[in-house]
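>>> predicted model follows, preceded by the sequence.
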Amino acid sequence: MKLYFTRHGKTRWNEEKRFQGYQGDSPLLEESYLAIDQLGKHLKDISFEAVYASPQKRAKDTAEGIISHLKHTPTIQFTDDLREIGLGSLEGVKISEARQVYDKELDHLRYQPDLYDPTAFNGESYQDVMKRSMDFIIEAVNKAEKGPLLFVSHGTTLTGCIQMLAGAPLKDARKMGGLGNNTLSVLETKGRQYPPFNLETWNDDSFLAVKQINSVDL
């Protein structure tokens, strides 16, 4: 069974380099709708058994845009388990400003998630976001008949989740960097013994006419 993962399109807060987590949200940029169309057309011939998405508007709009191009259009099932990591009082704050106070913690979030401690700004722990998202994905796989499945979510949530489902320990969940907007990553099951899954594709943007490389992965 193949599992497809994509991060939402680039948003206004991504462009402004503001934190955008479990509670924060901002509109997709106009250019993002073109990228979503390109991704949808790239996937159009795949008959997804189910599509799961974060209910946050940036992910919701991305998921709806993708399935509008699919020849077989399953209903999108929204779940809070796929929301972005909670960033507490940093939601909407410019990253450059937050780093003046929490530089060490934010470095850990991006490079050493096993050391990340968001207590000072009432954020969600990396362990908690990995548990909710990974548990949900495994449950979705267990109840699927044959797949494939599509998951539309967020940068930090998907980056760690995909890597850890592929067998990486928490400390290495960011070893391959973060996910770009509207990129595609694919895991494949190894029979019924999982995790780990096989990481078949990571952060593929080959189908995008315009690369969205300037977006922070939060």
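Yes, it's here.

>>> please make it C-alpha for all contacts and neighbour counts, starting now.
OK.

>>> I figured residue 116 hits residue 108, correct?
Yes. Residue 116 lies in contact with residue 108 (CA atoms under 8 Å); the separation is 4.9 Å.

>>> who's more crowded, these two?
Legend: neighbour count by other CA atoms under 10 Å for residue 116 and residue 108, higher for residue 116 (20 against 17).

>>> in the chain, which spans are helices?
If DSSP state H is used as the criterion, the helices of the chain fall at 12-16, 30-42, 57-67, 95-111, 126-143, 155-165.

>>> any idea how far the fourth one is from the chain center?
Once both centres are worked out by CA atoms, centre = their mean, to the nearest Å, helix 95-111 turns out to sit 20 Å from its chain's centre.

>>> same for it, what does it pack against?
Using 3 or more CA pairs under 8 Å, 6 or more residues apart in numbering; DSSP states H and E, no helix or strand is in contact with helix 95-111.

>>> below is an additional structure, to be compared with the one above:
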Amino acid sequence: MELYLVRHGQSQANANHIMQGAKIDQPLTDKGRMQANETKEKLSGIQFDKIFVSPLKRASETAEIIVGSQVTVTFDPRLVEFDYGKWDGQRIEDLVANYPEYFKNASNFKNSWRVSGGETYEKAQKRLSNFMNSLGLDNNDQVLVVSHGMTIKLWLALLLNTNNPERIAEPENAEYTHFSFYHGIPILKAYSK
């Protein structure tokens, strides 16, 4: 299987530096639509067999730009963004000022759920693992997934078998990450292209 993970294009919340998790559902900006069109060009030579998309607007808009409205996509709630709890919708600079221990030391962020009431890394990775198991890795499918930055970051940590997701940078808006699976083993081919 060839798996292409695409982060959505810039959303209004991204442009306004708002923490945007599973509860914030804002559309793309003009820049975000342009980014999605650039990714469409990068992926234009690939005929996808399956397309899965987070049901949030920013992801569904990105997917429609990349594959068009005539292609069938499957919306899957397991692909939504990480849930930041009560931090969703707040200005990032305010969160950094009020909770520096979670933002100035990246290794502490995994414990932010204790304050934010949001999701744990383990819970997010469990839903992503469940999704991966439903794909069937030993096939020749070309699979496109349009999802979110933190979700993809945690997915990468899962696929690369690392317990330190904070060492992985989130992909940029509308960029893709490509994995090949050989006998179920993930091989990273491209990151944030």
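That came through, no problem. These numbers come from a predicted model, not from an experiment.

>>> returning to that earlier point: return the most buried member of the helices of structure 1.
Counting by mean count of other CA atoms under 10 Å, helix 155-165 has the highest mean neighbour count of the helices of structure 1, with a mean of 25.

>>> now do that helix against helix 95-111, angle only.
Relative orientation of helix 155-165 of structure 1 versus helix 95-111 (axes from the mean of the first three to the mean of the last three CA atoms, to 10 degrees): 10 degrees.

>>> residue range for helix 155-165 of structure 1 in structure 2?
Helix 155-165 of structure 1 corresponds to residues 149-159 in structure 2, going by TM-score structural alignment.

>>> how much does that stretch stray from structure 1?
Here the mean offset of stretch 149-159 of structure 2 against structure 1 after fitting is 1.1 Å, by mean CA distance after the TM-score superposition for structure 1.

>>> identify the residue nearest the geometric centre of structure 2.
Geometric centre of structure 2, nearest residue: residue 148, 2.4 Å, by CA atoms, centre = their mean.

>>> what's the closest non-adjacent residue to it?
Using CA to CA, 6 or more residues apart in numbering and skipping the chain neighbours, the partner closest in space to residue 148 of structure 2 is residue 7 (4.9 Å).

>>> surely the residue nearest to the centre of structure 2 touches residue 83?
No. Taking CA under 8 Å as the definition, residue 148 of structure 2 is not a contact partner of residue 83, at 11.1 Å.

>>> tell me which of the helices of structure 1 lies nearest to residue 189 of structure 1.
Nearest of these to residue 189 of structure 1, taken as CA to CA: helix 126-143 at 8.9 Å.

>>> and the contacts of the closest one?
Outside of helix 126-143 of structure 1, the residues within contact range by CA atoms under 8 Å, 6 or more residues apart in numbering are 81-82, 84-85, 109, 113-114, 116, 147, 149, 157, 160-161, 165.

>>> redo the residues you listed as a markdown table? Include distance to residue 17 of structure 1.
What follows is these, written out as a markdown table (distance: CA to CA, whole Å):
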| residue | distance to residue 17 of structure 1 |
| --- | --- |
| 81 | 24 |
| 82 | 22 |
| 84 | 16 |
| 85 | 16 |
| 109 | 16 |
| 113 | 20 |
| 114 | 24 |
| 116 | 20 |
| 147 | 36 |
| 149 | 31 |
| 157 | 18 |
| 160 | 20 |
| 161 | 23 |
| 165 | 28 |
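
>>> tell me the two of those that are most distant?
Top of the distance list for these (CA to CA): 116 and 147, 34.3 Å.

>>> what residues are up against the residue nearest to residue 148 of structure 2?
By CA under 8 Å, 6+ apart, the contact set of residue 7 of structure 2 is 59, 146-149, 152, 171-176.

>>> kindly provide the distance from it to residue 118 of structure 2.
Separation of residue 7 of structure 2 from residue 118 of structure 2 (CA to CA, to the nearest Å): 21 Å.
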